[in-house]
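Novice: Prediction below, plus the sequence it came from.
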Amino acid sequence: MRYYQLREGTPRLAAKTGDTLYDLTDAKPQLRTFEDLLTTATITDESLDTITDRLLEDATELSSDVRSDGAVAAPVSSGEVWAAGVTYRISEEARKAESSMEDMYIDVYDSERPEVFFKATPSRTVGPDERVGIRADSEWDVPEPELGVVLSDGEIVGYTIGNDMSSRSIEGRNPLYLPQAKVYDRCCSLGPCVRSAESLDDPHDLEMWMTISRDGEVLYDDSTNTGKMVRSVEELVDCYTSHNAVPEVSVLLTGTSLVPDDDFTLREGDLIEIGVEDIGTLSNTVVEV
């Protein structure tokens, strides 16, 4: 089951099963957000999809155009977004290439402890078809397409797509500048939906792809598989939640294996499209912030 947050008028929650999208708020007005559904699941001790299956008979079927033209918002109002780094070999190689202290990235890739860092608050996060940011004081900026793990009270409840926007020039000057390279206005996008964990067979075997277009011309087009991650989703979640007071709802991004060539940098107006098998496609344009 896929869950979408609709932005037209008051918040509305929709669920997609097969090729059909249903308005869950129409069936149960108290369910306006994905967080409302999570609360219901906690109270009833039932799974998200079990509750939704019961509501579909009374839910209105929505036309396909509801999912286009900016009608879909970020699927969760996550209290925090965190991210994991150097979880793919190509990411380790890219971080080495941009840094004057490359050995530290080899250590992280091979280390028992993964790199997990704070990424964004809700005010810094955008949804599908909104604009993601590149810093005006940065000369080298890239998107980082990632599988996002949606957590409720630290437990995995679903998966989404994330774009961990990054300033490679700022981080490359000194690894201590990582927060400035990663955390700023419009630095993260999430969407287009949450795929329930119970309906996704294996998060470690999903095709992922990204295209970057400028003025209608495709400048980057490549794909990978989450099976190339050196760490498991469970390992990354455990590192994030251990000894840490995590919010009731949070998202953990799991790292990227798609990195544009070193001579590429984003420009204002570029279109970034990130797809993950069995979840969907997240699209954003770029603006300077």
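Specialist: Looks like it arrived, so ask away.
Novice: only C-alpha atoms for contact and neighbour calcs from this point on.
Specialist: Fine.
Novice: Dead centre of the chain: give me the residue that sits there.
Specialist: The centroid of the chain falls nearest to Gly162 when counting by C-alpha atoms, centre = their mean (1.8 Å).
Novice: secondary structure element for that residue?
Specialist: Here Gly162, judged by DSSP states H and E, is contained in strand 155-164.
Novice: Which strands or helices does that strand pack on?
Specialist: Using 3 or more C-alpha pairs under 8 Å, 6 or more residues apart in numbering; DSSP states H and E as the contact criterion, the neighbours of strand 155-164 among helices and strands are strand 145-152, strand 188-196, strand 271-276, strand 280-288.
Novice: dropping in the other structure now:
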Amino acid sequence: METDFTIDLPPGATLVGRAWRPDCDGPSLIAVRDGAVFDISVPGTATMRDLLEAEDPAALVRDADGDMLGSVEELAAGAKAETGLRLLAPNDLQAVKACGVTFARSMVERVIEERAAGDPARAEAIRKEVGALIGDSLRNLVAGSDKAMQVKSALVEAGLWSQYLEVGIGPDAEVFSKAQPMSSVGWGARVGLHPVSAWNNPEPEVVLACDSRGRVKGATLGNDVNLRDVEGRSALLLGKAKDNNASAAIGPFIRLLDAGFGIDDVRDAELQLTVEGKDGYRLEGHSSMSEISRDPLDLVAQTCGPHHQYPDGFMLYLGTLFAPTQDRDVPGEGFTHKVGDVVTIRSEKFGALVNTVDLSTNCPPWTFGTGALMRNLAGRGLI
């Protein structure tokens, strides 16, 4: 199946990202203007980290000069080919963090994974059992609230205590490291599944771009690729389930906060997901940020503060409402990826993030890290 070359551009948005320039043998900071891409890298603002540290990144981008590199479509074609001038993930030096179980309704699937011990064949029977006990009690539940504590007590009494229940509706959010700085993949790239996994899925999410002081400077889309069987065996395998080569997709661009786009736009964002397989299979899903159980700014505060600092800023996946239960092959075993699946995460506020599924062992290895970036920018006179 061919990946769509089109990248939706939200009208009126201030969009920034990164592109690989073969002529420089390295990445450049880019801005999108009327469908064209401009290199805005200058000494002092040569990385996305430096741009987001500015008091008003959107104003800086509007006033920046730059050389036109080509159209968005041309860079998208390069990204799909994985050669030449091409889009990269828009983040660079930032830590890549993620919040889990931030939607109370999707928390049920985490409980099911745990009780099934990673076995999809057991999931459907457990799903019916848990659903009969929980009913509609999780709708519009605010994590940490008095009502949430009452629901938690009732579930515990029913024998349904879970570590996912604790972080799903308790006072403390789950925040973990999704990927290393510089390791994320962008639009058009392949996303990786660890080859040991036989039960896995995409997770369509909003990703916040935050500076070193924990201030939200922009937002974008992300796919927090998830290995349900690995994490279901043990939550202590979260690192193996989440952090693998090419398992963190972010992009296509960061939409900067400005007069026309603020944190309330993040709070009410709607995400649509499609998965299209080579076998003709099609899965559709969605995630509504309006149903999140923890406010995005609360998640930022639980990630960064006196207890934890990020001098280069951080990207923060906010979690997803989406949890696939639709059968793909075997009745009762739900959905799992196949190599070649095309995953599209779309939002009118951010555009669309498109990636093709492969094994992490087959995706291009991550070789260009922070040291390589510093040497490259120094050689170009940008630092």
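Specialist: That came in fine, so what should we check first? What you see is a predicted model, and the numbers here were worked out from it, not measured in a lab.
Novice: From Val76 of structure 1, how far out is the nearest residue in space to Ser199 of structure 1 that is not next to it in sequence?
Specialist: Distances taken as C-alpha to C-alpha, 6 or more residues apart in numbering place Met1 nearest to Ser199 of structure 1, at 6.1 Å, with adjacent residues excluded. Distance check for Met1 of structure 1 against Val76 of structure 1: by C-alpha to C-alpha, to the nearest Å, it reads 15 Å.
Novice: which of those two has more neighbours?
Specialist: Each of Met1 of structure 1 and Val76 had its neighbours counted (other C-alpha atoms under 10 Å), and the higher figure belongs to Val76 (24 against 21).
Novice: Would you map the helices across the stretch 51-200 of structure 2?
Specialist: Using DSSP state H, counting those that start in this stretch, the helices found in the stretch 51-200 of structure 2 span residues 57-63, 72-81, 104-116, 120-134, 146-157, 163-169.
Novice: which stretch among those helices comes nearest Arg255 of structure 2?
Specialist: Taking C-alpha to C-alpha as the criterion, Arg255 of structure 2 comes closest to helix 57-63 out of those, the separation being 9.1 Å.
Novice: average gap between the closest one and structure 1?
Specialist: On the superposed models, the aligned residues of structure 1 are on average 1.4 Å from helix 57-63 of structure 2, with distances taken as mean C-alpha distance after the TM-score superposition for structure 1.
Novice: so where in structure 1 does that helix end up aligned?
Specialist: Mapping helix 57-63 of structure 2 onto structure 1 (TM-score structural alignment) gives residues 48-54.
Novice: swap in stretch 239-257 of structure 2?
Specialist: Residues 179-197 of structure 1 are where stretch 239-257 of structure 2 aligns, taking TM-score structural alignment as the criterion.
Novice: residue contacts, the closest residue in space to Lys182 of structure 1 that isn't next to it in sequence?
Specialist: For Lys182 of structure 1, the nearest residue in space outside its immediate sequence neighbours is Ser166; the separation is 5.3 Å by C-alpha to C-alpha, 6+ apart. Taking C-alpha atoms under 8 Å, 6 or more residues apart in numbering as the contact definition, Ser166 of structure 1 lies against Ile134, Asp141, Val142, Pro143, Glu144, Ala181, Lys182, Cys187.
Novice: again, but for Ser250 of structure 1
Specialist: Ser250 of structure 1 sits in contact with Ser78, Gly79, Glu80, Val81, Trp82, Val150, Leu151, Ser152, Gly154, where contact means C-alpha under 8 Å, 6+ apart.
Novice: Filter the residues you listed down to the buried ones, PyMOL style.
Specialist: Remark: buried members of the contacts of Ser250 of structure 1, expressed as a PyMOL selection using 16 or more other C-alpha atoms under 10 Å:
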select buried, resi 78+80+81+82+150+151+152+154
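Novice: hmm, back to that, the residue nearest to the centre of structure 1 matches what in structure 2?
Specialist: Gly162 of structure 1 maps onto Gly222 in structure 2 when the alignment is built from TM-score structural alignment.
Novice: number of nearby residues for the nearest residue to that match once chain neighbours are set aside?
Specialist: Excluding the flanking residues, the one nearest Gly222 of structure 2 by C-alpha to C-alpha, 6+ apart is Ile250, at 4.4 Å. Around Ile250 of structure 2 sit 29 other residues, with neighbours defined as other C-alpha under 10 Å.
Novice: go on, Gly131 of structure 2?
Specialist: 12.
Novice: Also Glu129 of structure 2?
Specialist: 12.
Novice: Report the separation between it and Arg115 of structure 2.
Specialist: Per C-alpha to C-alpha, Glu129 of structure 2 is found 11 Å from Arg115 of structure 2.
Novice: same question, Leu93 of structure 2
Specialist: Per C-alpha to C-alpha, Leu93 of structure 2 is found 38 Å from Arg115 of structure 2.
Novice: My impression was that Glu234 of structure 1 belongs to a strand - is that right?
Specialist: No. Applying DSSP: H, G, I helix; E, B strand; the rest coil, one finds Glu234 of structure 1 to be helix, outside a strand.
Novice: Mind telling me what it corresponds to in structure 2?
Specialist: Glu234 of structure 1 maps onto Leu297 in structure 2, with residues paired by TM-score structural alignment.
Novice: Of the helices and strands packed on strand 155-164 of structure 1, which is nearest Ile90 of structure 1?
Specialist: Counting by C-alpha to C-alpha, and looking across all of these, nearest comes strand 145-152 at 12.9 Å.
Novice: quick revisit: pull the contacting residues for the residue nearest to Gly222 of structure 2.
Specialist: 89-91, 184-187, 207, 220-223, 353.
Novice: Report the separation between it and Arg18 of structure 2.
Specialist: For Ile250 of structure 2, the distance to Arg18 of structure 2 equals 11 Å [C-alpha to C-alpha].
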